[in-house]
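Visitor: no sequence for this one, just the structure:
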């Protein structure tokens, strides 16, 4: 099967006859289309004039319709076409005969000089096996004298022209050679010895690369080093055909005998490697038919990745070989390619960027909104997460920790309890209690048993259910509940704490705010509840409970209709906030059942990587495992790092894994070029973790070119004050007095030489002022160090900079002004092109 070079949608098949087809679009299919060959293809013509057809080649001239060179068993090459419609040239019907009749193995039209035709024949002692014909040299029907002939008393098995050197061709000969010929006189011939001399074909994109095969081996050659093959690949079966893709570089296809797949090799040669290094061959299999053997295939000459395959029973398929998509991404963008074309590049400037369901996109958007850096009221960080209730739980818990930390003088919770979580606080409940241990069981007027103890009170503080303390102003926990909760949740919390009157008041407020809701019916139902009418009330309220649609309103009825302490339906309801379920358990479950519930809840949240569990584990080692599980599932190192930032009293802050999250998040901000957000994070980390590590000393100094010591007098004076250098005398005349460089500028001494060797310091190349005058101000050694933040350093334009090549430089503002108009060094006699050495490509 072969595509027609002059018509993109025409092809012809070769069997006992020649058949020409034309593919149609889906709208142009005719009823009598040759469906048995290719659905949607029309049979245009049949040529049955050849009985002993051996090989065939179609002329690639755009001026000719269909012109075929047909090689026969007799050695005769005949020019043919299809019917009268295609006899637009007098070339059709011409015959080219060898001197001695024998089989013609291969024919090939020249890809550039369309009048040149090459043929390869079997061996004959008195004749050449390679014949080059000029089909327009004579007008006679039978031509017996070729233009050129080669290979005397040899045989030719394969033939291929070079695309970029159309006067040269390569042949597989004598079953043991590959030879390169040139039609130009005196040209040097090249050859190599190999049994892989069949199917020789030249790479249309890489002129010096050819391919051939023998048996089950395909061999690649480089004619610049023709002594040995570049690579040899062994196949599982006998190779039938190989062909380079004419539209894609470095792609070759082959298929083997009795195979139902076409195998593709993508040849990958790194440009940085030497030519003699064996390239990487990336394999790929395509299967046009399911479990049907193939007989041949052909690449389309112009349409990229289009292939035609045919089976022995004359079934063909127009097949598109889809490219592997090369995908690459970073935290800031994504790019993918298709074949040789760049399909798309997405970054934050694209409208669809925010639609990517990727956590890197979400983290960048949050960072721009200041996520995690609202330190006064940590709960506000959850406002950037409108749809993530689990992260809201985390920030709500961190807000409670901050409040407890700020109020630590009240001893509401021990300092060590801030980060340990509810589970650790309730561990003491597993031990047998003494009679005076403090557990209080209080049946109330509604016949519900409630429990209280010191440990339970601590857990309720962490859950936000402790609402009153004489030393806390304005009942801050009630305000927090009102700020974060709906009416139904506020009412439920009141009811769970056995304050039914307060719950009814809240529900009435909700009914006034939304008259269309059924909240007023819930308030009426609660008003009629008493311990005596409990059983009757339970049956009457069941229908109302099923129609509510609000998990907290449903929880009200579930609680009031529960038998004894059978609250598991309520405790396992995931529609309720985890802090409410834990607090409810602390109020209404006895010790054994409370510990059992907390253990089961902790295990499930750890397995799921659910951040709700941070309330149970705290920022302990177990909490670190929970955060790691969450990071593994989502990649959200941002939240993990910010949680560590605000849980600074936690021992987890010094954990190596936790530090890795922080470092990765810093690198992420750098890659997004969010320098301001990175600086804010670093400053916040330094404030909260200042005691965890000492501030490193100065490590970079400007040194003198002559003695190599630091050129700053301040460092020398500081060393003297610390006993590491000569003693100095200040204005008071007392030895060891402190260096004062924070005084007005009139008291600053101008430094023009090295304080060690007294050699002059360099001058600014433009204003000729000595570099080295003290810049900015420093805090006194024994004054408060926190005042340094209020000190103002000199403008960066007065700092000095220099070329890394010629070492000339000056004040930053002077140098930048000079290079706005010049590219050469400002120093007379220096020809250094400083600007080109240091500027990015976009500024050139």
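Guide: Noted; the coordinates are in hand. In this text, all values refer to a predicted model and were calculated from it rather than measured experimentally. Numbers count the residues shown, from 1 in each chain.
Visitor: from here on, just use CA atoms for contacts and neighbour counts.
Guide: Will do.
Visitor: all strands of the stretch 151-300 of the chain, in order?
Guide: Secondary structure of the stretch 151-300 of the chain (DSSP state E, counting those that start in this stretch): strands located at 156-161, 168-173, 177-182, 190-193, 198-202, 209-214, 217-222, 231-234, 239-244, 251-256, 262-268, 280-286, 296-299.
Visitor: stretch 269-281: how far from the chain's middle?
Guide: Relative to the chain's own centre, stretch 269-281 is displaced by 27 Å; criterion: CA atoms, centre = their mean, to the nearest Å.
Visitor: contacts for it next, please.
Guide: Outside of stretch 269-281, the residues that reach it under the criterion CA atoms under 8 Å, 6 or more residues apart in numbering are 230, 231, 265, 266, 267, 268.
Visitor: would you format the strands of the stretch 151-300 of the chain as JSON lines with mean neighbour count and distance to residue 558 included?
Guide: Output for those, formatted as JSON lines (neighbours: other CA atoms under 10 Å; distance: least, CA to CA, whole Å):
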{"stretch": "strand 156-161", "mean neighbour count": "26", "distance to residue 558": "86"}
{"stretch": "strand 168-173", "mean neighbour count": "24", "distance to residue 558": "89"}
{"stretch": "strand 177-182", "mean neighbour count": "20", "distance to residue 558": "89"}
{"stretch": "strand 190-193", "mean neighbour count": "16", "distance to residue 558": "90"}
{"stretch": "strand 198-202", "mean neighbour count": "24", "distance to residue 558": "81"}
{"stretch": "strand 209-214", "mean neighbour count": "22", "distance to residue 558": "79"}
{"stretch": "strand 217-222", "mean neighbour count": "20", "distance to residue 558": "76"}
{"stretch": "strand 231-234", "mean neighbour count": "14", "distance to residue 558": "73"}
{"stretch": "strand 239-244", "mean neighbour count": "22", "distance to residue 558": "74"}
{"stretch": "strand 251-256", "mean neighbour count": "21", "distance to residue 558": "69"}
{"stretch": "strand 262-268", "mean neighbour count": "18", "distance to residue 558": "66"}
{"stretch": "strand 280-286", "mean neighbour count": "13", "distance to residue 558": "61"}
{"stretch": "strand 296-299", "mean neighbour count": "22", "distance to residue 558": "72"}
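Visitor: let's bring in a second one:
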């Protein structure tokens, strides 16, 4: 409750200074405010239903308007407070006084501390009553020096502490007892035990360490001796009580370089950290170990449990004038900066703050008060949190105005996997369940994915059937349709054999070779083709088309080509979908005027339509006379057609100089039709440029229709990732990858991450059957990543695997053991002499004394493991060890040893290894070894020993 003035300066605030220096709420009276200025005034906060045209807000007025409907009305004042007030602290039990006696301690520049009351008090001296001008009692230092801070004890209402500037023979912090009487002149000094026992929890020897008693004869008559003195010949800039830390400890910023934590219960040295941020020290009321301090424009937050350095430093844009923790919200710190027309809230996330060696999460936001009280040119100089209302702050603006600031609550929502949205507000939890209309309005993709999963989306045997579950997504419909169409193309061996064996669903860029080289040389042949199906076709000019086998394959991927069978199938499909204008346009693109006329006749007879009748008439009169009326009429009217395919058809019929940009750049046309048209009528250079532009456009738009361009290759991962980023549909991305990507692409980390994310989502929904079906589909697609090796023999010195260089050898070249020396690889047996990581020698055989470096097992290559795979070492060269003494060696050597001896072969070891397992003698001989060797084999076959063998 104390305000020591500007935090970084510590200078005095004279009575002739600003009208309002600071503002304080009265504890226990949430509607009472104390304003500290040239006068000390007590105001009551109440609503004002009257008119808003209140008198101007200035010093000396009987009220302050702090909001549109709220004012502060003056109740009492202390008209002549002490001069040069430096700090003020309201009594913590002021609201509990039955007589309404609100008391406050005022620290002054001369070192005096006056205990004032808003009730006038009188004393009897020499038989006469004398008014004391609201002064109840006065305390002070023996020396004249400024009092920088004063704070009442949080639990003991009789005591308060004061912090002073440095003075020789003076202490920095004094703790006074308001019940103690002044020291009589000439009396003996109080003993240490009596003075220290007046403060609960204070050790009897505490003052012996921190106080230095002077002669009583040097003191003034009204001097009240402090019960505790701390910091001899030191300077206290600011301090605060920590009520929940060690039963009322003191945390003080001292000597412009230290923050100290004084434990008043013991005689131990204070906890110290070194920093220049010694101003404005304050403690979070909800976490006593969390301390904030400031220096200039740097706010530092400390944890007294790890006091070596600040947990976080918050740099502000200008010098901090005032700083205070919220008394009602944990971890919320507010600060006022010198040059900013707003207050800054620092929200410390407790969950991150408590992480060991972790950086706390701190969010900052700015708040402003009532607009009529605030001005862009005025700055906040001080403020006070409301003691009970967590959303209210009363701030001093420009030194003479008051403004109420509403602090909106930080919303911390939690969205469960089962679509329940919950968040705290006003001390209560509010939520939206899955049945709420909120999700219908939001169109949450997770709700759609869960509904699709229940219907076995992605698992349909026919790829085209999956489009029924995504009717609201044209991009996904196009993706599943194209996968179905391309899958049927791959059933044609004449088409499939032209591609690489790894290709599953080729795209246009794949068949044109653009994946290998963006500027692929297509080397298309130029042909001039005539129109067909029209009586006047002989009079029409031939059209130049480009033909090559890759172009024809690209057209087939797009759905149609000039081949009569492909064109007929496409037209039939369009008629089934009622896409007559598209069928007519494609027929015209293929120079089939007769087919286009038949389609129009069928459409007119079945569907009707005056527009199609006019189109048929216009198509019948088609001629290429540049000066004729047909071309002029079409050019002036076709752009007004609403149907994009009819516009494209007439643009093709009336074009000059093979300029088809109007058709290729028409975004309303299907991308497959634009690509197929480009393959017919664009040169190699223009075709490559057009396809590159379309590919970049689909990437930028995250459009899955771009699968037609890239196919299901490694380039697809970029398109799928962008689609995932824009929609969040991890379900469709995962199933498209499983059903379309080749296995070698599906094993990449990016794809495996998608799979794992979708697995986690299904697990969160507790859809175990769907999760199992998804895993089965991944396994069938050969995209199940091999789990890393988890069990291995480790080195005694570094703990790493002794076969580290043999792990993950996917190719035949790596299977040649390049890491082994040439001499070892040239021998019949491969032997490693040292650990490949630390180069320390491996364990030695107790019999032959050679390192046991023979690798066991079968050769690991990229090929599937076969039963007849070459064995890297014979069984007799495996190493085994005794489970009792942990001595061991090669299996064959140990077998020979224990045929003759019972004890361990290591000199000095008396372990009878062969007698530890009598059942081993009953094991029949295998692989040319006796029963003891078989028992040793069981030990050798164990992938991980209970403890490593001794050398």
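Guide: Right, received. Where do you want to start? Computed from a prediction, not measured in an experiment: that's the story for all the values here.
Visitor: quick one: TM-score?
Guide: The TM-score (TM-score structural alignment, normalised by the length of the first structure) is 0.63; 677 aligned residues with a CA RMSD of 5.8 Å.
Visitor: need the strands of the stretch 151-300 of the first structure in a markdown table with distance to residue 452 of the first structure, can you?
Guide: Rendered in a markdown table, the data for the strands of the stretch 151-300 of the first structure read as follows (distance: least, CA to CA, whole Å):
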| stretch | distance to residue 452 of the first structure |
| --- | --- |
| strand 156-161 | 94 |
| strand 168-173 | 96 |
| strand 177-182 | 96 |
| strand 190-193 | 96 |
| strand 198-202 | 89 |
| strand 209-214 | 86 |
| strand 217-222 | 83 |
| strand 231-234 | 79 |
| strand 239-244 | 83 |
| strand 251-256 | 77 |
| strand 262-268 | 73 |
| strand 280-286 | 70 |
| strand 296-299 | 82 |
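Visitor: ok, which of the ones you listed comes nearest residue 635 of the first structure?
Guide: strand 280-286 (32.0 Å; CA to CA).
Visitor: between the closest one and strand 251-256, how big is the angle?
Guide: Going by axes from the mean of the first three to the mean of the last three CA atoms, to 10 degrees, strand 280-286 of the first structure is angled at 60 degrees with respect to strand 251-256.
Visitor: strand 280-286 of the first structure vs the second structure, mean deviation?
Guide: Between strand 280-286 of the first structure and its aligned partner residues in the second structure, the average distance after superposition works out to 6.1 Å, using mean CA distance after the TM-score superposition for the first structure.
Visitor: which parts of stretch 131-149 of the second structure are buried?
Guide: By neighbour count, with 16 or more other CA atoms under 10 Å as the criterion, the buried positions of stretch 131-149 of the second structure are 133-142, 145-149.
Visitor: residue 554 of the first structure: which of the strands of the stretch 151-300 of the first structure is closest?
Guide: Proximity of those to residue 554 of the first structure was assessed by CA to CA; the nearest stretch is strand 280-286, lying at 58.7 Å.
Visitor: next, the angle from that closest one to strand 262-268.
Guide: Using the same axes, to 10 degrees, strand 280-286 of the first structure lies at 150 degrees relative to strand 262-268.
Visitor: how much space separates the nearest residue to residue 155 of the first structure once chain neighbours are set aside from residue 105 of the first structure?
Guide: Closest residue to residue 155 of the first structure in three dimensions, ignoring its sequence neighbours and counting by CA to CA, 6 or more residues apart in numbering: residue 123, at 4.1 Å. Computed as CA to CA, to the nearest Å, the residue 123 of the first structure to residue 105 of the first structure distance reads 11 Å.
Visitor: anything in contact with each of those two?
Guide: When contacts are counted by CA under 8 Å, 6+ apart, the set common to residue 123 of the first structure and residue 105 consists of residue 156.
Visitor: what about residue 603 of the first structure, which SS state?
Guide: Assigned with DSSP: H, G, I helix; E, B strand; the rest coil, residue 603 of the first structure falls in the helix class.
Visitor: and it, how many neighbours does it have?
Guide: 12 (other CA atoms under 10 Å).
Visitor: got it, and residue 324 of the first structure?
Guide: Neighbouring residues of residue 324 of the first structure were enumerated by other CA under 10 Å; the total is 10.
Visitor: isn't it right next to residue 338, touching?
Guide: Yes: shown here, residue 324 of the first structure and residue 338 form a contact pair, counting by CA atoms under 8 Å, at 7.2 Å.
Visitor: select from the buried residues of stretch 131-149 of the second structure every entry located in helices.
Guide: With DSSP state H as the criterion, helices contain none of these.
Visitor: just these: which are in strands?
Guide: With strands identified by DSSP state E, the entries of those that belong to them are 135, 136, 137, 138, 139, 147, 148, 149.
Visitor: the fifth one and residue 378 of the second structure, how far apart?
Guide: If I follow you right, that is residue 139 of the second structure. If you measure residue 139 of the second structure against residue 378 of the second structure using CA to CA, the figure is 37 Å.
Visitor: equivalent analysis for the third one, please.
Guide: Here the criterion is CA to CA. By it, residue 137 of the second structure lies 38 Å from residue 378 of the second structure.
Visitor: counterpart of residue 367 of the first structure in the second structure?
Guide: Taking TM-score structural alignment, the alignment pairs residue 367 of the first structure with residue 453 from the second structure.
Visitor: now that match, nearest residue through space, not along the chain?
Guide: The nearest residue in space to residue 453 of the second structure (CA to CA, 6+ apart) is residue 770, at 6.8 Å.
Visitor: trace that neighbour over to the first structure, please.
Guide: In the first structure, the residue paired with residue 770 of the second structure according to TM-score structural alignment is residue 677.
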